[in-house]
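**Student:** prediction below, plus the sequence it came from.
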Amino acid sequence: MTEARKPASSHQDQPVQDGQRLYLVLISMHGLIRAQNMELGRDADTGGQVLYVVELLRALATHPGVARVELLTRQIRDSRIDSDYAQAQETLSDAPNARIIRLPAGPDEYLPKEALWPHLDSFSDHAMAYLRQQDRLPDLIHSHYADAGYVGMRLALQLGVPLVHTGHSLGRSKRQSLLASGESERRLEEKYHLSHRIRVEEETLSMASLVVVSTQDEITSQYGMYDWAAPERMRVIPPGVNLSRFDPAPRPAPPIVQELNRFLRHPDRPPILALSRPDERKNIAGLIHAYGQNPALQARANLVIVAGNRDDIRDMPAGSRHVLTEILLLIDRYNLYGQVAYPRHHQPDDVPDLYRWAASLRGVFINPALTEPFGLTLIEAAACGLPILATEDGGPRDIIANCHNGHLIDPLDIPDMGKQLLNILNDAKKWQQYAQNGIAGVRQNYTWQAHVEKYLAALDALPLTAPLAADIAVSAEQRVSANHLLFLGARLLDPPPAPNQLEDLVTTLHQKRRQVALGLVTTRPLHELLALLKQRRLAIPEILITRAGTQIHYGTGLTRDRAWSRHISVNWQGDRVYDLLSETPGLHLASRSSQGFYAVHGFIDGDFAGLVALEDQLHQQDIPARLVAIHPQEFLVIPQRASLGFAIRYVADQLDMALDHVLVVGSAQADLDLLGGNILAAQIGREIAQDQLREDIYPCTADGLTGVMEAIAHYHFLENSTQGG
């Protein structure tokens, strides 16, 4: 794994530096990410994951085995937030070989993670363009959370490098917990798009060479809910805590204490401290119920809720607004004024001070979340000598087992939560033991130095993979001299287009033949496409991409791109696929002699469960492959690295051509893979449901080749090709 990798293509000829030292790329899509003054708790998306990825970035950069590490995230230009998030690059002041790279994805403004899905293809294309400009390819891609998992899969497949993934939280676990709390299935789907997220998580788990988890509980209780999870590819590597910030050494009372004391009638009482984003999954309401229903607990301690930052609750996103409004209503319901502090603002530097202040008053830290994949705040509090109570659902099980510094609670058992809090506050001997255990346990089990050592050891065990390299004998650049590419779905030629439509298109493209190269894409084999061209009396275009992206040919000589074939052939198990499917009831396959080198062609009989079941079957057999539907009853199984969209992007890269110089016009469900991202895209016909079309895909009003001319006019494609821009 530590072997240096060569540049991706022939136009990248700078020498690889740093020998055996690694170049690592992390991806974290959502939240507000910067290296300094992190706005943790500002909203539901700017929490523990943001801190985790930035601390991981910093810790990796300090290791002598790492030459360079970058964190790719979304660039945001929004007057409501700091201009730091609009900067294209940020170098860490204490780690010059670590950078945060911000790339466009969709609109400029800040978006919650649930709204990012339609823009991930664009981010992926920008990320590919950035990585292709570097003097070497990264040694791996490490994605964080489901949205980055989608991007990571695309980058890893196109570049031919391993994918490492950290889930942070999982859709199935989230759905289960929220349903248990009373949410409806319909509302969850509308709000969180969980079905799509869970499918992406399944695909990411099936492809990742390594899945980094924080606790053993994640493997058994959370990833265990996933069909395509492979425990043998998972490693428990707990995150660390910055011990230079989080320590138990006494300090003078910090300024934020004055702010808290404004709320409290008896400020010297021990505080019950809760610190989290204003997110309903954090179950702050459950904590207030537990406190409000326990008069003895109210007499013994104050409740301090630090739930992000706010100026005006009415200006916050709906989820945060709901949580904070409920906090205020519950305080009023139980008449807890003078007993509960809920400051509007806090700074990152206030967080360790809050833990130390609570410990100095012999208080307790609580995480009452419905589910908690890990719980960074728990080890931070423990490092400062503050005992903890934490949800029994998720990562806190391991933390308390390792540190012996508190108790687990059932977040839905309100009376017991109050009882557990009172017990720990009233037992001075136990409180002292938990405080000492936490300080020692964190130093033994949860440092970033230990995390990085285990992480790099796990990477070193990964098998080497060959990155995509240019074929010196045959390249697209030798075959195509145009500065723009027009790709059409071959279905536009069948049934036969009207003669005037065909003549108009042929004449138009002939006039621009020096600027615009034509390509055809199809799920069908090469010989069928050639026969179709002969029937239509059309010359062979410059580029043919056939069998769903498994073969690329150039020009009238039909020269095959062997570099592409080598790239997609990695881990391809065609014989296994054929044998498995030929023995599956409800399927029948074309004869072996008519199969492609990198495609298995099959048909579904009426009694088969469907393509989703077929995809599940392939993954259960640990076969890395992609399923392509040609028709509802006809399909191809192709290598994981192959697709029509990936093939087009590969050709554009060989030509050193920006994707906005490529126009793709698709015509059917099978063409969806082509459309979107930074490629100019248009859709013809009514076969695709409106909810599957995205804003970045132009819906043509005309059919057939007239629709192609409409798409060309819409994008001013021919005018731009003449101008070279």
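**Tutor:** That came through fine. Residues are numbered from 1 along each chain as shown.

**Student:** contacts, neighbours, all on C-alpha from now
**Tutor:** Fine.

**Student:** do you know how far the spatially most central residue of the chain is from Leu120?
**Tutor:** Centroid-nearest residue in the chain: Ala148, 1.5 Å away (criterion: CA atoms, centre = their mean). Distance of Ala148 to Leu120, given as CA to CA, to the nearest Å: 8 Å.

**Student:** likewise Ile305?
**Tutor:** 35 Å.

**Student:** again, but for Trp564
**Tutor:** Applying CA to CA to Trp564 and Leu120 gives a distance of 24 Å.

**Student:** go on, Asp660?
**Tutor:** On the measure of CA to CA, Asp660 and Leu120 end up 16 Å apart.

**Student:** please enumerate the strands of the stretch 101-250 of the chain.
**Tutor:** 140-144, 163-166, 210-213, 234-236 (DSSP state E, counting those that start in this stretch).

**Student:** can I get these in TSV with distance to Leu488 and mean neighbour count?
**Tutor:** Output for those, formatted as TSV (distance: least, CA to CA, whole Å; neighbours: other CA atoms under 10 Å):
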stretch	distance to Leu488	mean neighbour count
strand 140-144	32	26
strand 163-166	32	25
strand 210-213	38	24
strand 234-236	42	20
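
**Student:** can you list those strands in TSV and add distance to Leu464?
**Tutor:** Formatted as TSV, the strands of the stretch 101-250 of the chain follow (distance: least, CA to CA, whole Å):
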stretch	distance to Leu464
strand 140-144	10
strand 163-166	12
strand 210-213	13
strand 234-236	18
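
**Student:** second structure follows, compare the two:
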Amino acid sequence: MHISIHGLFRGTDPEVGTDVDTGGQVRYVLDLIEAMGSHRNIRKVDLLTRKITDARVASDYGVDLEALSPKVSIRRIPCGPSRYMRKELLWPHLSEFTDGALAMIREQGELPDILHAHYADAGLVAVRLSKALGIPVVFTGHSLGRFKLANLMARGMEREKANQTFNLTERIEAEEETIENAALVVASSKNEEREQYRLYDHYERKRIMVNPPGCDLAKFGEKPGKAVNQALQKTLARFLDDPAKPALIMLARPDPQKNILAAIETFAEAGLRDMCNLVLFLGARDDIRELEPAQKKLLQDVLYLIDRYDLYGSVAYPKTNPPEMAAALFHYAARSGGALLGLSRHENFGLTLVEAATAGLPVVTSGAGGMSDILDICKNGIVVDPDNPAETAGRVHELLLDPTRWKQMAESGKAASRANLTWKSHLDRYLGEVREIVRAQVTPEVRITQPKPLSKSTRLLICDIDDTLTGDRDAISRLNRIIAQRDDITFGISTGRNLEGAMETLQSWSVIEPQFLITSVGTEIHTNFGELIPNGRWSRHLQFRWSPQRARDVLGKVPWLRPQEGEAQARFKISYYCEDADATTIANVKTLLRKNGLQARVVVSRNYCVDVLPVRASKGHALRFLAAQWSIDLSNIFTAGDSGNDLDMLRGLVKATVVGNHSGELEMLRDDPNTWFSSRNSAAGILDGLVHYGLIAPTQ
């Protein structure tokens, strides 16, 4: 199962290049799942992406299920507002996507063997699914936040401005967590592995596979049909006085990183502009004035340079370029004796260079990032300095005037790309690794086995204890009566206390006996249908990468962490006191653990308590584990809490109530449509939430 959330995904006529979120990653994922669908050893491939209903985009993106072939489907899941949104705005809504994915998996009735996440947002979702279901995660970053931040700062942007603009703090933490939990990380080039993944605390060379993406031989290796050639010729004839000249081509979305202006500056040199044409396929656009500011400025600069150097009749820049026409462009440029310009400041890989090689078109490249890997494999081009247009123009001129050298590069690119850079070769390498992961994987502990006492129940009510349930005895009595009278409600608690402490507190406050208990901050689950029984599957699930003694040894040297009392400690929970604990505390503890090769979840509550847990442990993960095991729809789960360690059981598709006496850690949920902030404290707030959600009448 692949997960790629942002951008526009559809199987027919994908709109690659429409914006920065619908670029190379979209094409990579679509080509990959299509190739997987043709592989005899793969039974089923699903791609989970965001469902979009927006008049500005095609209605295709609002269809729940799109079958691409008998084995391959795109499944679309709601994630925040229905309109199209850039990826930086989706972070607050990923819990909804996660719960939607859980519901979809439950409806299918089988667990996928692998969750393959593309980009940081999908990585975070895949890790959350893995923590609930025990499925191994494969991660392809495509673009990494630490590297982007370093580049932005090198170009003069302040760190704070970069973080605000691109949500880099949240993105980098998601990448750290994904790399930490992934069974395999796929890098497209040696440069990406060496220069980017090494920047992360959880970098481990043994878990990274360098596996360059493939090229569609049928699309780029074979000559295009007559109809598409005619369409291309008609398009170019609108711009070019002499279409027979050698064509220098560039295919890129309108992004400053692609260095499009450098291509125009190079072409404007007298030696080239008289000899060649320049063809720019810069994605699709309608009205430049309506584009994102960065795209708008770049395209305005493109038009300015064309006018400044009076390149009319020599430069083509069509408004649209369908995928089949883009493929035909490579062959047109090869027939004309031209070259591909790949002058980007950085590329994780540079798939257009492979497509050029497959079509027999030499390349002129900056060699930045993964593009140097392609030249090493294909020997089909030259490396230039795009910041020196005159020198670059001279070297391009020399190449085009040397037919023997040009032909050697063209033939070398064809042969090497077919031998090493096809989707078949990519999948052969990929499946070799994935088979080992699946073979070594412990059978997931989730089983859909609903206890008989739940047969009449359609809803779960889960409440934290301290300051959520406790504090108002009259309200507790009313809540007890409702739970006792309603066969459709199964009542449970979720608490930071251990089992013994939880039961004592419930008894002292005369709370009705719960039918299940999630205790010790989500590290223990007990059912209570006549007999208190621990959930052994959950305990086995939590053993994943848990090294408690090593964690105690490392954190025992931290002066600002003070161990809590013995009764607060548990098999899967290490607890400390810390003055003024906050998000910075979490980051510092996690970084310290990561640098010592340890993986753990860190939770702060009440700005004073710090809990270190297995990576799969939390109240929210335990709740979703039970929901999957009991086949309960998450929209029929009602939760209530008051502090930070309740956060992930309040997010997503569950119907959450935050009681009036909550801590400031939960204010981030204030705009969540599935969260009700009650003005009433403790159990009275829980009752208020049940009224709000229509579960009980106001008079009850």
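**Tutor:** That came in fine, so what should we check first? Keep in mind it's a predicted model, so treat the numbers as computed, not measured.

**Student:** TM-score for this pair?
**Tutor:** Once the chains are laid over each other, their TM-score by TM-score structural alignment, normalised by the length of the second structure reads 0.92; 690 aligned residues with a CA RMSD of 2.7 Å.

**Student:** which residue in the second structure lines up with the residue nearest to the centre of the first structure?
**Tutor:** By TM-score structural alignment, Ala148 of the first structure lines up with Ala122 in the second structure.

**Student:** then Asp121 of the first structure?
**Tutor:** So, by TM-score structural alignment, Asp121 of the first structure is matched to Ser95.

**Student:** do the same with Ala105 of the first structure
**Tutor:** Using TM-score structural alignment, Ala105 of the first structure lines up with Cys79 in the second structure.

**Student:** from Arg601 of the second structure, how far out is the residue nearest to its match when sequence neighbours are not counted?
**Tutor:** Using CA to CA, 6 or more residues apart in numbering and skipping the chain neighbours, the partner closest in space to Cys79 of the second structure is Phe97 (5.1 Å). Separation of Phe97 of the second structure from Arg601 of the second structure (CA to CA): 21 Å.

**Student:** which one of these two has more residues nearby?
**Tutor:** The neighbour comparison of Phe97 of the second structure against Arg601 (other CA atoms under 10 Å) goes to Phe97, with 25 against 18.

**Student:** ok, that one - contacts?
**Tutor:** Contacts for Phe97 of the second structure were tallied using CA atoms under 8 Å, 6 or more residues apart in numbering; they are 50, 77-79, 125, 652.

**Student:** so which of these is the closest to Thr358 of the second structure?
**Tutor:** Lowest distance from Thr358 of the second structure to the contacts of Phe97 of the second structure (CA to CA) belongs to Arg50, with 32.4 Å.

**Student:** quick one: residues contacting the aligned partner of the closest one in the first structure.
**Tutor:** In the first structure, the residue paired with Arg50 of the second structure according to TM-score structural alignment is Arg74. Residues near Arg74 of the first structure by CA under 8 Å, 6+ apart: 29-30, 102-105, 123.

**Student:** distance check, Arg74 of the first structure against Glu392 of the first structure.
**Tutor:** 34 Å.

**Student:** which parts of stretch 628-647 of the first structure are buried?
**Tutor:** 628-630, 634-647 (16 or more other CA atoms under 10 Å).

**Student:** that older thread, of the strands of the stretch 101-250 of the first structure, which is nearest Gln515 of the first structure?
**Tutor:** strand 140-144 (35.5 Å).

**Student:** Met503 of the second structure looks like it's in a helix, true?
**Tutor:** Yes - counting by DSSP: H, G, I helix; E, B strand; the rest coil, Met503 of the second structure is part of a helix.

**Student:** for Ser477 of the second structure, see how far away it is.
**Tutor:** Counting by CA to CA, the gap from Met503 of the second structure to Ser477 of the second structure is 17 Å.

**Student:** check Leu124 of the second structure too.
**Tutor:** Per CA to CA, Leu124 of the second structure is found 40 Å from Ser477 of the second structure.

**Student:** tell me which of the contacts of Phe97 of the second structure fall in helices.
**Tutor:** Val125 (DSSP state H).

**Student:** reformat the contacts of Phe97 of the second structure as CSV; add distance to Leu561 of the second structure.
**Tutor:** Shown next, in CSV, are the contacts of Phe97 of the second structure (distance: CA to CA, whole Å):
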residue, distance to Leu561 of the second structure
Arg50, 41
Ile77, 41
Pro78, 41
Cys79, 38
Val125, 31
Gly652, 32
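
**Student:** return the member of the contacts of Phe97 of the second structure nearest to Tyr203 of the second structure.
**Tutor:** For those, the nearest to Tyr203 of the second structure is Val125 (19.8 Å; CA to CA).

**Student:** residues near the residue nearest to that closest one when sequence neighbours are not counted, how many?
**Tutor:** Closest residue to Val125 of the second structure apart from its sequence neighbours, by CA to CA, 6+ apart: Thr98 at 5.5 Å. Neighbour count of Thr98 of the second structure, defined by other CA under 10 Å: 24.

**Student:** great, nothing more from me.
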